[in-house]
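Chemist: structural data only, the sequence is not supplied:
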């Protein structure tokens, strides 16, 4: 899957994902019934140590009354979607778009190297990729949830060790939590765990998290906390610590790094959790490497030349036309579309409503009408995509028809603050199957712009002060320009002076963090059971906070109210209803021009790797699935000499 905890995703800007990919920082989860889970004391599955504990119901994955029981018993041997007998020697090298200048994935500043989060750090729990939201013990082997739901106590596995051999203790967990929600770390964590009042080390192996109010998923998402060593970092300025590795307890450590170009990890022979059920059939590569490219077309050619092993294709044109030649004909390179069941979320051209130009909803709707998805899908995408018509596309959470019943009751108190049409008709994303209908859309767009005070003067759209309607679309990948070009052409037909520009990835990320753009491509991956992360994406408190994912600048009390209804929904039915209400409000406000999604991962690989395909996981990102569960069938020579060797720093106290 994607990162288990809300680490900023920086290595792959949104416009590199032609189709909305797996969630970038959400998790796929199904909400437990609150009334039931508040009654439970739970032990976490997956650890042999559980045999010495009383028989307890697992909180992780418990969903009484919703037809969802955890798939695995307390002492399960391995997840169904792995091969426990997979060879564990060999090497894998993947490509990454962009660059990196940091080894600390928990900061707002800098671009962190891929893998510095998921490969180096264990969390209290891990989740299964074949269940909406079930978690099993890793660093923790037991969880006790208070009867009132206002605290949760984890017991640390006494065998857990950091890379330097130090035991993982409750003090390390408290230190990690306080560091991540403090001023030194990325502000995203403060929002994700906003309902966690604090953490206390009860004794060396027990840590208690106190909650500000009962939240049905909070005891599970706090379990996604990455844990690093207090003793190694207590004297370090965390905000400035970026060029040496943070000591973790995960399965890999950094072996070599060449900043901006490549990084290599080596699996730890002394990894403390290698025999746990959650790790059987996982982490099968002796070394994992990542090579960075600033152009994905160049990266594809490098893949064909054998510079790396697996390519996750994000471009429909390349997938349709570029995968041919001798290595393919001879079977030396294989390719396949791997189906998944991820909530597709939303991808779109986001308008920055902090700009006065985009503050009128009629203007935003007009720009939406100018985008001809059908033409693009036929002529640019080879018919491979479906349209995003919801912020929860491809799921039961998407708004349907008009609001009724409980959903209507949720929205009714805000009737005066919402478009009247929201209560009268279903929202429709513009679709033009013929050129004639697209012309009608442009006429409608022109009428909306006129109502908003914009008139054509000498072929240019101007407001009452004579100011032209002009803006820039910011991109990070040149290949996306072919998609923007026909959209820009239609906008110019309306008299809008629009330009688009591809900029360096580091500058792109800096401008995204500071909201210094007019329009850009964003991707909001969603989970099977959304929750706290919605505040970060759409909540008012994140609208003006640097580094948040509220790129459109949504600052709306109605949206805030719907988000709270989602987070504190008492059961699955209430969650679905609240998500639909939130979706409806967001769609009617036209904050972005919806793009598209695809229900599979397009992968190509050199034919010396294999994977377990019966069954495949249901909810997963392609890259993490390859990294964690694939194996090499016949080993190639190991990587050459180490460049910029940092191995001696992995077990020491960084400076």
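Modeler: Sure thing, it's come through. Everything numeric in this text was worked out from a predicted model, so none of it was measured.

Chemist: from here on, contacts and neighbour counts on C-alpha atoms
Modeler: Fine.

Chemist: so what's residue 615 closest to, chain neighbours aside?
Modeler: Spatial nearest neighbour of residue 615, excluding adjacent residues (CA to CA, 6 or more residues apart in numbering): residue 81 at 5.5 Å.

Chemist: tell me, how many residues neighbour that neighbour?
Modeler: Neighbour count of residue 81, defined by other CA atoms under 10 Å: 20.

Chemist: swap in the one 3 residues further on?
Modeler: Burial measure for residue 84: 18 neighbouring residues, criterion other CA under 10 Å.

Chemist: for the stretch 351-500 of the chain, what spans make up the helices?
Modeler: Secondary structure of the stretch 351-500 of the chain (DSSP state H, counting those that start in this stretch): helices at 361-370, 373-379, 405-411, 421-424, 435-451, 481-493.

Chemist: before we move on, back to that, hang on, the residue nearest to residue 615 packs against residue 612?
Modeler: Yes - taking contacts as CA atoms under 8 Å, residue 81 lies within contact range of residue 612: 6.2 Å.

Chemist: host element of residue 302?
Modeler: Take DSSP states H and E as the rule and residue 302 turns out to sit in helix 296-304.

Chemist: how far away is the most far-flung residue of the chain relative to its centre from residue 467?
Modeler: Residue farthest from the centre of the chain, counting by CA atoms, centre = their mean, is residue 458 at 45.3 Å. The gap separating residue 458 from residue 467 is 13 Å, by CA to CA, to the nearest Å.

Chemist: which non-adjacent residue is nearest residue 171?
Modeler: Nearest one to residue 171, counting by CA to CA, 6+ apart, is residue 201 at 5.7 Å.

Chemist: you'd agree that neighbour is up against residue 207?
Modeler: Yes - judged on CA under 8 Å, residue 201 makes contact with residue 207 at a distance of 4.6 Å.

Chemist: what touches both of these two?
Modeler: 170-171, 174 (CA atoms under 8 Å, 6 or more residues apart in numbering).

Chemist: what about versus this one:
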């Protein structure tokens, strides 16, 4: 029996004596309130599926089980622990873990119960409780309990990567009320997203980690409760995940028609060119193609002509986000916004798109491209209400000028403007080199890469910078060295990505928040420390309507764009997927995300591929 008094869930017969004495104080604080137990949470509105739904709408509930899917991963790995700062984690390692809730790829942000069969959310969003399914089990047969949830939260926040401290920033306490009930206090926060992102937390087995060093690199087959377990670890070369035949959750409506493939295999390749050749030879089953040039020209081989290989262009309903050359503000050379704007002006997207990309891409302007959150023109009255308190901390253009758009003029005019900006910033052109007039130091820039595929994209930018007297060079390192330098912010510029969803929230703190500027391995690659940006991130998290969220995101977008912190690149509102034709999948594809968990191996097709 469970009942709730001012947000504290109690179970009759469990720990009652220690709690009875505190009830008068609780009752004086507020009247008892009935909070309904629900099966799902939606950020705005109601979940699309009722409590008695049979399966997700975009699955084939009768999909066959079996077969394998081999994917390529780049570089190397030395760890099976994806949660910590140290080491390079193996691809796919999250799929051995279950979460409290799981999202539907057909809804903007709705989470349905997975480990949790019931959810209670305080109407004032001061707390949330999850009732665990009593049948939930880790792979060793031990039950998943509220103590495991509390252990997972405390371990990830205290010992995990900085991402977790940002993500769960406003959670003040986690309490195991009884064996199957966990309670989270959400502190003084108005974040609508926080209860849902708590539901995304991977649940770790407390009994497995007792006596082990969570922060140490390990290659062990770690224990989870998810649909797959680690079956083989060949460090740096291959990792294999095996479908769990007796997976506790296989018959849940949420999982019907999902997790159909027996073996998920990730083979590692140092070079994308070699990985492509491995795909063409049939050693890889599926390839997410990131190169427009490859997509246009590299798939002309016999198996494609014979119909054994397919190319799919799967629409993406999420915002495009921001892929860009990221400038590191921890370097003095990038402190002046005029220098940053000048570097932006040297990027020639039309030339790249025509000569390298077969006109496949669209230039990116916004951090929330292809969504209602993208800022345009001058700020609205609602945006100004958020921006005005920070007028002294922001460029005047934020308030007075329409946002700049990509490629407003020809390259010659752009470089002339860039030269003028550099001179205003105190640089002078001397003997073919741009030097600081005070120190005499040349303006040099290094772009750090781990993927040689970007070399041909970066070289045109370096050539244009050279026309301004800026000496640039590429440094291509292996993925482990790249990650180490990224973690310690040891770079001038890198190609970075800031992924966005239709419902941005706590992850924005780690992208742009001042407190993460100097935390190793944080995603504040730019090194931003601006109270105005911090306040706008808080406004996003406090938004209680779709309209207020859009307004706060537009204001943040506007400020970031006028800061010229990155050189925006380009985007494609779809995912390119090449496959050997051995798979089946439901159609239409889900609206918002590509969900490979609903694919299956078609036995007849797989046999034809094997006998080709």
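Modeler: Arrived safely. Because the structure is a prediction, the values reported are computed rather than measured.

Chemist: please state their TM-score.
Modeler: Once superposed, chain against chain, the TM-score is 0.92 (TM-score structural alignment, normalised by the length of structure 2); 573 aligned residues with a CA RMSD of 1.4 Å.

Chemist: and stretch 288-300 of structure 1, what's buried?
Modeler: Neighbour-count burial for stretch 288-300 of structure 1 flags 288-296, 299-300 (criterion: 16 or more other CA atoms under 10 Å).

Chemist: counterpart of residue 316 of structure 2 in structure 1?
Modeler: Under the alignment (TM-score structural alignment), residue 316 of structure 2 pairs with residue 340 of structure 1.

Chemist: and the gap between its match and residue 403 of structure 1?
Modeler: Distance from residue 340 of structure 1 to residue 403 of structure 1, by CA to CA: 30 Å.

Chemist: for those two, indicate the residue with more neighbours.
Modeler: Taking neighbours as other CA under 10 Å, residue 340 of structure 1 and residue 403 compare with residue 403 leading, 22 against 19.

Chemist: quick one: contacts of stretch 323-334 of structure 2?
Modeler: In contact with stretch 323-334 of structure 2 (CA under 8 Å, 6+ apart) are residues 335, 339-340, 443, 489, 491-498, 525-528, 565-571.

Chemist: just those: which are in strands?
Modeler: Among these, DSSP state E puts 493-498, 566-568, 570-571 in strands.

Chemist: coming back round to it: tell me the most buried of the helices of the stretch 351-500 of structure 1?
Modeler: helix 361-370 (a mean of 23; mean count of other CA atoms under 10 Å).

Chemist: that one vs structure 2, average distance?
Modeler: Compared with structure 2 after fitting, helix 361-370 of structure 1 deviates on average by 0.3 Å (mean CA distance after the TM-score superposition for structure 1).

Chemist: which residues in structure 2 does that helix align to?
Modeler: Against structure 2, helix 361-370 of structure 1 falls on residues 337-346 (TM-score structural alignment).

Chemist: helix or strand: which one has residue 26 of structure 2?
Modeler: Assigned by DSSP H and E, residue 26 of structure 2 falls in helix 23-29.

Chemist: could you say what helices and strands that helix packs with?
Modeler: Judged by 3 or more CA pairs under 8 Å, 6 or more residues apart in numbering; DSSP states H and E, helix 23-29 of structure 2 is in contact with no other helix or strand.

Chemist: what's the next secondary structure element after that helix?
Modeler: Immediately after helix 23-29 of structure 2, counting by DSSP H and E, sits strand 40-42.

Chemist: what comes up buried for that following strand?
Modeler: For strand 40-42 of structure 2, using 16+ other CA under 10 Å, the buried residues are 40-42.

Chemist: ok, those residues vs residue 543 of structure 2, which is closest?
Modeler: residue 42 (14.3 Å; CA to CA).

Chemist: was I right to think that closest one contacts residue 104?
Modeler: No - using CA under 8 Å, residue 42 of structure 2 is not in contact with residue 104, being 10.2 Å away.

Chemist: please tell me I have it right and residue 397 of structure 2 contacts residue 563.
Modeler: No - using CA under 8 Å, residue 397 of structure 2 makes no contact with residue 563, being 9.8 Å away.

Chemist: how near is the corresponding residue of structure 1 for residue 582 of structure 2 to residue 576 of structure 1?
Modeler: Mapped onto structure 1 by TM-score structural alignment, residue 582 of structure 2 lines up with residue 608. To residue 576 of structure 1, residue 608 of structure 1 is 43 Å away according to CA to CA.

Chemist: check residue 196 of structure 1 too.
Modeler: Distance from residue 196 of structure 1 to residue 576 of structure 1, by CA to CA: 24 Å.

Chemist: repeat that for residue 507 of structure 1.
Modeler: Where residue 576 of structure 1 is concerned, residue 507 of structure 1 sits at a distance of 38 Å (CA to CA).

Chemist: tell me which of those two has more neighbours.
Modeler: The residue with more neighbours, out of residue 507 of structure 1 and residue 576, is residue 576; 22 against 11, by other CA under 10 Å.

Chemist: what do we get in structure 2 for that one?
Modeler: So, by TM-score structural alignment, residue 576 of structure 1 is matched to residue 550.

Chemist: residues touching that match, list them.
Modeler: 372-373.

Chemist: so it belongs to a helix, correct?
Modeler: Yes - Residue 550 of structure 2 forms part of a helix when assessed by DSSP: H, G, I helix; E, B strand; the rest coil.

Chemist: tell me which of residue 201 and residue 207 of structure 1 has more neighbours.
Modeler: residue 207 (24 against 19).

Chemist: strands of the stretch 151-300 of structure 2, start to end?
Modeler: Secondary structure of the stretch 151-300 of structure 2 (DSSP state E, counting those that start in this stretch): strands at 173-178, 181-185, 228-234, 238-243, 263-269, 286-288.

Chemist: and those, which is most packed in?
Modeler: strand 181-185 (a mean of 23).

Chemist: for the residue nearest to residue 74 of structure 1 when sequence neighbours are not counted, what are its contacts?
Modeler: Leaving aside its sequence neighbours, residue 74 of structure 1 sits nearest to residue 45 (CA to CA, 6+ apart; 4.0 Å). Residue 45 of structure 1 makes contact with 58, 72-76, 135-137, 141 under the criterion CA under 8 Å, 6+ apart.
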